[in-house]
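> quick one, what's the 3D model for this:
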Amino acid sequence: MTDFALEVQGLSFAYGSKKALDNVNFTVSTGECTILLGPNGAGKSTLFSLITRLYDAREGRIALCGYDVKKQSLQALAKLGVVFQQTTLDPDLSVTQNLRYHAALHGIGRKAADARIQEELERLNMFDRRGEKVRQLNGGHKRRVEIARALLHHPSLLLLDEPTVGLDLPSRQAIVAHVHELVKQEQLAVLWATHLIDEIAADDSLIVLHQGQIKAKGKLAEVLQATNSADPGEVFHKLTQNPPGHKGPKA
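Predicted coordinates for the structure are as follows:
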């Protein structure tokens, strides 16, 4: 078994004549949170679509826990949990109903599913809301349910596509703290696309993606040193050549 939860090798992708990703290479290790920074149009969404097989990669290789996503799709995707930027919960079902449906898709029996649902909701302080319809929840609580759903089948890698967009500061901080705790306690691997600098922890890894190419990667401290930068925001502006007022990573 590989120590890498995610391996991306020589990955390129184009929409017609427009290249979205150009020879992208990186790994995410077990027990590591990797932050993916990039301006709009950098290729982040395309990358996530290729990892989840919404798109098919014609050039390069993607492996989840050693399983090739193209050749061993079932084994590979079974290792993956995903929280998309746009909510995908059914608003007319309760929290428990949404989670039971997801568990059933992964072949988890009712008794085991209910035990896992209780475990994940309790960790997110949401178990007392389990009977409420999703439409009754605020944005932060919906995000917590989506994170619980993504973790029900005990994935090795969690993909987070800007999961805190539009949330208030306390909700964002609670989710950031919970995910980083999971990385440490459960040895979960995380690939987190975000524009928010305050969501990056000191021991995280960092990937800067711009115009489909990786401009920097490594532990945060290593990237700061290599780019002679004081913080991730400065790294972003230097490597994407965006001025300080550009809409990009912020605190």
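
> going forward, measure contacts and count neighbours with C-alpha atoms only.
Will do.

> contacting residues around stretch 189-200?
5, 28-39, 44, 156-163, 173, 176, 183, 232-233, 248-251 (C-alpha atoms under 8 Å, 6 or more residues apart in numbering).

> make a ChimeraX selection of the buried ones in those residues.
The buried residues among those can be selected in ChimeraX (16 or more other C-alpha atoms under 10 Å) with this line:
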select :5,28,29,30,31,32,33,34,35,36,37,38,39,44,156,157,158,159,160,161,162,163,176,183,232,233,248,249
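
> next SSE after the longest helix along the chain?
The residue-count maximum for a helix in the chain (DSSP state H) belongs to helix 169-186. As assigned by DSSP states H and E, the chain's next helix or strand after helix 169-186 is strand 189-193.

> tell me which residues in that next one are buried?
For strand 189-193, burial by neighbour count (16+ other C-alpha under 10 Å) applies to 189-193.

> quick one, the helix or strand just after it and strand 189-193 angle?
Of the helices and strands lying after strand 189-193 in sequence (DSSP H and E), the nearest is strand 205-210. Calculated by axes from the mean of the first three to the mean of the last three C-alpha atoms, to 10 degrees, strand 205-210 forms an angle of 30 degrees with strand 189-193.

> now strand 205-210, how far from the centre of its chain.
13 Å (C-alpha atoms, centre = their mean, to the nearest Å).

> other SSEs contacting that strand?
strand 33-37, strand 213-219, helix 220-226, helix 232-240 (3 or more C-alpha pairs under 8 Å, 6 or more residues apart in numbering; DSSP states H and E).

> contacts for the longest one next, please.
Contacts to helix 232-240, defined as C-alpha under 8 Å, 6+ apart, come from residues 37-39, 197, 208, 210, 215-216, 220, 223-224, 227, 229, 242-244, 248-250.

> one more sequence to fold, the one below, so I can look at both together:
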Amino acid sequence: MTALDAFNESVIPSHSTASERDAAATPALSIHGVSHAYGTRRALVDVTFDVAPGSFTALLGLNGAGKSTLFSLITRLFGIQAGSISIFGHDISRAPGEALRLMGVVFQPRTLDLDLSVMQNLLYHAALHGIGRRDARSRSNEVLARIGLADRAGSKVRDLSGGQMRRIEIARALLHRPRLLLLDEATVGLDVKARADILNHVRELVTEQGIGVLWATHLFDEIVPSDDLVILHQGRVLARGDVAQVLKETSAADVNAAFMRLTGVQSGSLAS
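Got it, this is the predicted structure:
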């Protein structure tokens, strides 16, 4: 049974209508035949995979594999050269407004204004999404309480730790209540505890709120057996499926071994 089948069985009652079943079966994110080049250098080559609703999909690849390029295409920072990308059935080229409203993003570089307070950062972001000030403040208080930082609403961002900043960025990405969350190397530069806290928080969003997550990483220990997995190497998808499926197909004991068998990269050459 695939992750999508399991999700459908758990949340769609047997008496649901055909339209309800069709909606649940629509991928949160669908990437089909996407290629991208910078001049003569091919950064992505025929990339195809889906992210199911209510699932955690790890996009695993070394630095330079094409993960950030793919995120730039999904978020329309770059135009699509070849292939198609859709979010809950909305093609991002033909219906960008509908597609992007369903998505929240946490980019690898920090994007908070360090000289504004936590609340000011959140209210500014909410205003960009057309959320009224009263509703924005209510939502901001809600997400801050959820991540355990309600007491830091008035603090300047520069006074927070790296892990706290990341949690604020995730909270900000959820203000407009998206159904898909993209995170590009969200734990880079964090200590072990902060990394674990961020991962646990994102996994809770999947199980408790049914958000679909695409988590880009180069760290094997951020992937657990319950995840869906896409291995991206030199711009190509080398494997996709749930972790157990990928391990079976590669006859590997763990994700580290599967990655090395697929890419030929030795463990001593991996980015840390």
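
> what's the TM-score for these two chains?
Once superposed, chain against chain, the TM-score is 0.97 (TM-score structural alignment, normalised by the length of structure 1); 249 aligned residues with a C-alpha RMSD of 1.0 Å.

> quick revisit: save the helices and strands packed on strand 205-210 of structure 1 as a markdown table, and put in distance to residue 72 of structure 1 too.
Converted to a markdown table, those look like this (distance: least, C-alpha to C-alpha, whole Å):
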| stretch | distance to residue 72 of structure 1 |
| --- | --- |
| strand 33-37 | 24 |
| strand 213-219 | 26 |
| helix 220-226 | 32 |
| helix 232-240 | 35 |
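
> so which of the ones you listed is the most packed in?
The highest average neighbour count among those, using mean count of other C-alpha atoms under 10 Å, belongs to strand 33-37 at a mean of 26.

> what range does that strand cover in structure 2?
Alignment of strand 33-37 of structure 1 against structure 2: residues 56-60, by TM-score structural alignment.

> over to stretch 140-156 of structure 1?
So stretch 140-156 of structure 1 sits over residues 163-179 in structure 2, by TM-score structural alignment.

> then stretch 221-230 of structure 1?
Going by TM-score structural alignment, stretch 221-230 of structure 1 sits over residues 244-253 in structure 2.

> how distant is that stretch from the center of its chain?
Stretch 244-253 of structure 2 sits 23 Å away from the centroid of its parent chain (C-alpha atoms, centre = their mean).

> tell me which residues are up against it.
By C-alpha under 8 Å, 6+ apart, the residues outside stretch 244-253 of structure 2 that reach it are 225, 229, 239-240, 254-255, 258, 261-262.

> about what we covered before: the longest helix of structure 1 maps to which residues in structure 2?
Using TM-score structural alignment, helix 169-186 of structure 1 pairs with 192-209 in structure 2.

> what residues sit buried inside that stretch?
194-195, 197-199, 202-203, 205-206.

> what about the residue lying closest to residue 166 of structure 2 once chain neighbours are set aside, distance to residue 27 of structure 2?
Spatial nearest neighbour of residue 166 of structure 2, chain neighbours left out: residue 186 (7.1 Å); criterion: C-alpha to C-alpha, 6 or more residues apart in numbering. Using C-alpha to C-alpha, to the nearest Å, residue 186 of structure 2 is found at 23 Å from residue 27 of structure 2.

> am I right that residue 85 of structure 2 is in a strand?
Yes - Residue 85 of structure 2: assigned to a strand according to DSSP: H, G, I helix; E, B strand; the rest coil.

> now it: how far from residue 96 of structure 2?
Taking C-alpha to C-alpha as the measure, residue 85 of structure 2 falls 10 Å from residue 96 of structure 2.

> of these two, who's got more company?
The residue with more neighbours, out of residue 85 of structure 2 and residue 96, is residue 85; 25 against 15, by other C-alpha atoms under 10 Å.

> please pull up the equivalent of that one in structure 1.
In structure 1, residue 85 of structure 2 lands on residue 62 (TM-score structural alignment).

> before we move on, the earlier item: relative to residue 115 of structure 1, which of the helices and strands packed on strand 205-210 of structure 1 is closest?
Closest approach to residue 115 of structure 1 among those (C-alpha to C-alpha): strand 33-37, 26.6 Å.

> what's the mean distance for the helix or strand following the closest one versus structure 2?
Per DSSP H and E, the first helix or strand lying C-terminal to strand 33-37 of structure 1 is helix 44-51. Aligned to structure 2 and superposed, helix 44-51 of structure 1 gives a mean residue distance of 0.6 Å (mean C-alpha distance after the TM-score superposition for structure 1).

> show me what contacts the equivalent of residue 116 of structure 2 over in structure 1?
With TM-score structural alignment as the criterion, residue 116 of structure 2 lines up with residue 93 in structure 1. Shown in contact with residue 93 of structure 1 (C-alpha under 8 Å, 6+ apart): 133-134.

> repeat that with 6 Å
Contacts for residue 93 of structure 1 (C-alpha atoms under 6 Å, 6 or more residues apart in numbering) come out as residue 133.

> the spatially closest residue to residue 133 of structure 1 that is not a sequence neighbour: how many residues sit nearby?
Excluding the flanking residues, the one nearest residue 133 of structure 1 by C-alpha to C-alpha, 6+ apart is residue 94, at 3.9 Å. Number of residues near residue 94 of structure 1 (other C-alpha under 10 Å) recorded here: 19.

> what sits against residue 94 of structure 1?
Listed by C-alpha under 6 Å, 6+ apart, the contact set of residue 94 of structure 1 reads 131-134.

> from residue 131 of structure 1, how far out is it?
For residue 94 of structure 1, the distance to residue 131 of structure 1 (C-alpha to C-alpha) stands at 5 Å.

> identify the residue of structure 2 aligned to residue 204 of structure 1.
For residue 204 of structure 1, the residue aligned by TM-score structural alignment is residue 227.

> also residue 20 of structure 1?
So residue 20 of structure 1 corresponds to residue 43, using TM-score structural alignment.

> hang on, isn't that match packed against residue 37?
Yes - Residue 43 of structure 2 lies in contact with residue 37 (C-alpha atoms under 6 Å); the separation is 5.3 Å.

> quick one, which of those two is more surrounded?
Comparing residue 43 of structure 2 with residue 37 by other C-alpha under 10 Å, the one with more neighbours is residue 43, at 21 against 14.

> counting by contacts, list what the helix or strand containing the more buried one packs against.
If you go by DSSP H and E, residue 43 of structure 2 is part of strand 41-51. In terms of contacts (3 or more C-alpha pairs under 6 Å, 6 or more residues apart in numbering; DSSP states H and E), strand 41-51 of structure 2 is packed against strand 29-38.
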